[in-house]
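[1] Here's my sequence, what's the structure:
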Amino acid sequence: MEAQLYFFNVFTDKPKSGNPAACALLSYWPAPDVLQAIASEAKQVVTAFIVPIADAPSQYQIRWFSCVQEINLCGHGTLAAAALVRQLKGEGCYQFLSQHGELEVTASFAALQMILPQWFACPETQTELPPALLACQSIDYFQTRDLVLVLADEQAVQQFQPDFALIQQLKQHALIVTAFSSPDTYVLRYFAPRIGINEDIATGSAQCSLAPYWFKKTGRTEFKVRQLSLTDASFSVAINTQQLLLQTQAVNLPHLTRLVATTA
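    As a prediction, this is how the structure comes out:
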């Protein structure tokens, strides 16, 4: 069997910026090694695969793969999936279900708005920082799924020098460095060499940790977010006690669409 593999730039409304992703709508789940082979050949930061749920026209099962392994709760892969469903079915509210949780995206042609879970620091599981990270002179740190270093300012985040060998040895999923930039913006960088992504361009799941933290620190409920990677990407988040909402856009790259085999 074959399926169409579509390509998108996410966290942007411009074809030459944002975070690249691929997505395929499948009728069934192939073997994991087939999905991994497709993702490896696609050579995108992430490839998302979705399968419709019977008798639930707005619901899909979803899995995400980097070039080297399956990953969990990928925001930008989910946004690519929502952009694909919007392209094929039109505007709507779509749910994407995985073994790591459910994500909901309201997909209009003007924007993609995703509901994300909120992850809070767990003091009882606080970790000791490796000496090399202590040398970064962070003003705070905490862990959720990821290890988060809070630095003094935007310049410190921009100038942070990642040691990928060290980061790969961390027990957490990834390392995030962040700082607040007055009056309404926080910045970040995201490093995940354990899953084959040395530095991500734009990371939806990072906001699950950062937005609750900065809400608690500043009292603000709406933030502009800038990820200080080499490629321009932008989005906004709004937070309250019940929901975390991320809003952005995605651009289809039709010239890259191609057929892929879904059987070994």
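
[2] Please make it C-alpha for all contacts and neighbour counts, starting now.
    Noted.

[3] which helices and strands does the helix or strand hosting Gln61 pack with?
    Assigned by DSSP states H and E, Gln61 falls within strand 56-65. Judged by 3 or more CA pairs under 8 Å, 6 or more residues apart in numbering; DSSP states H and E, strand 56-65 is in contact with helix 32-42, strand 46-53, strand 70-71, strand 92-98.

[4] want to put them side by side, so please do this one too:
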Amino acid sequence: MHLEFHQVDAFSERPFAGNPAMVYRLQEWLSDGLMQQIAAEHNLAETAFVVQDRSQWQIRWFTPTTEVPLCGHATLASAHVLLEVYNVPSERLEFHSQSGPLSVTREQGRLLLDFPRIDPQPLQQRLPVAEALGCPVVEVLQTKELLVVLESEQAVRDCVPDMAAIAQLPGLGVIVTARGDAHDFVSRYFAPGIGIPEDPVTGSTHCCLIPYWAQQLGKTELRAFQRSSRGGELYCRLEGDRVKIGGYARRVASGTLML
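    The predicted structure is shown next:
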């Protein structure tokens, strides 16, 4: 069996920046175990698999160790591959996922994700978050991840977490964020418990970052930057119970997996 794959740097206009994702367009689903093995073989933060169902697309995402319910950058990468490699004739792609319907459209040269809004809630229990991050924290909130507010962008840059301690905290991972210097806000995302010590650029975490910072800053259109070593810029908008997350994408490799 031969399977075609495409590697895309999402949330970047240039190669070797943003967040790399592997994309497979399948005729039908492979077994869960085989898709997990393929994701482990590529060893990227996410490998996305898409299958067409009439005019819609089913999408699933796998880290090297587990399937996840939502992934922004690999959805952006999948849309880029369908539009630019397979020439799917659409200005709006509809994906169905474990997290419900998702769409991707073009806007001003960027691809725009339409994702569900997630409002973080104050954490009700005392957790050793500051100890795990190795820095003071201003506020801790919770969704499927922990959302930790730090005092400055510099504090986000300087954060050196204890990955073993981070993996013991509840949830999929830990988002650290602060008001930005040149952007409205910045963030980083650590998820060693699901095989991602630090994710370069994470679209899905902005489902909760956007409503949080929209409330803090009193605006619904925001520019964000994920302060990983690769880095990536995101164009964000809050629209009712949805968030729009925009960015660029660049295909850097294509090939064939031979099984």
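
[5] Helix, strand, or coil at Lys171 of the first structure?
    coil (DSSP: H, G, I helix; E, B strand; the rest coil).

[6] so what corresponds to it in the second structure?
    Aligned counterpart of Lys171 of the first structure in the second structure: Pro170 (TM-score structural alignment).

[7] so what's its match up against?
    Counting by CA atoms under 8 Å, 6 or more residues apart in numbering, Pro170 of the second structure makes contact with Glu145, Leu146.

[8] Go again with 10 Å.
    Neighbour list for Pro170 of the second structure: Leu127, Gln142, Lys144, Glu145, Leu146, Gly193 [criterion: CA atoms under 10 Å, 6 or more residues apart in numbering].

[9] So which of the helices and strands packed on strand 56-65 of the first structure is the most surrounded?
    Of all these, strand 46-53 has the most neighbours on average by mean count of other CA atoms under 10 Å, namely a mean of 24.

[10] what packs against that one?
    strand 2-10, strand 19-25, helix 32-42, strand 56-65, strand 70-71, helix 75-89, strand 92-98 (3 or more CA pairs under 10 Å, 6 or more residues apart in numbering; DSSP states H and E).

[11] Checking the contacts of Pro170 of the second structure against the first structure: which ones persist?
    Compared against the first structure with both residues aligned by TM-score structural alignment, their matches' CA atoms under 10 Å, these retain Lys144, Glu145, Leu146, Gly193.

[12] can you pull out the strands in the stretch 101-250 of the first structure?
    Per DSSP state E, counting those that start in this stretch, the stretch 101-250 of the first structure carries strands over the ranges 101-107, 112-116, 140-143, 147-150, 175-181, 185-191, 222-227, 234-239, 244-248, 250-252.

[13] Now for Val260 of the first structure, how many residues are close by?
    Val260 of the first structure has 15 neighbouring residues, counting by other CA atoms under 10 Å.

[14] What does it correspond to in the second structure?
    Per TM-score structural alignment, Val260 of the first structure is aligned with Leu257.

[15] Is its match in contact with Ile38, as I believe?
    Yes: with contacts counted by CA atoms under 10 Å, Leu257 of the second structure reaches Ile38, the gap being 8.8 Å.

[16] quick one, what contacts the nearest residue to Met163 of the second structure once chain neighbours are set aside?
    Excluding its sequence neighbours, the residue lying closest to Met163 of the second structure (CA to CA, 6 or more residues apart in numbering) is Pro192, at 6.3 Å. Residues counted as contacts of Pro192 of the second structure (CA under 10 Å, 6+ apart) are Asp162, Met163, Ala164, Ala165, Ile166, Ala167, Gln168, Leu172, Gly173, Val174, Glu198, Asp199.

[17] With distance to Leu70 of the second structure and neighbour count added, can I get those in TSV?
    Formatted as TSV, the contacts of Pro192 of the second structure follow (distance: CA to CA, whole Å; neighbours: other CA atoms under 10 Å):
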residue	distance to Leu70 of the second structure	neighbour count
Asp162	25	13
Met163	22	17
Ala164	24	12
Ala165	24	15
Ile166	20	23
Ala167	19	20
Gln168	21	13
Leu172	11	19
Gly173	13	23
Val174	15	28
Glu198	17	20
Asp199	14	23
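
[18] From the residues you listed, which land in helices?
    The helices, defined by DSSP state H, take in Met163, Ala164, Ala165, Ile166, Ala167, Gln168 from the contacts of Pro192 of the second structure.

[19] State the distance from the last one to Glu198 of the second structure.
    For Gln168 of the second structure, the distance to Glu198 of the second structure (CA to CA, to the nearest Å) stands at 15 Å.

[20] rewinding a little: am I right that the match of Val260 of the first structure is in a strand?
    Yes: checked against three-state DSSP, Leu257 of the second structure lies within a strand.

[21] State the distance from the residue nearest to it when sequence neighbours are not counted to Leu259 of the second structure.
    Computed as CA to CA, 6+ apart, the closest residue to Leu257 of the second structure that is not its neighbour in sequence is Leu3, at 5.0 Å. For Leu3 of the second structure, the distance to Leu259 of the second structure equals 8 Å [CA to CA].

[22] Same question for Ile118 of the second structure.
    Taking CA to CA, one finds Ile118 of the second structure at 39 Å from Leu259 of the second structure.

[23] Kindly report the same for Gly18 of the second structure.
    Gly18 of the second structure is 29 Å from Leu259 of the second structure, by CA to CA.
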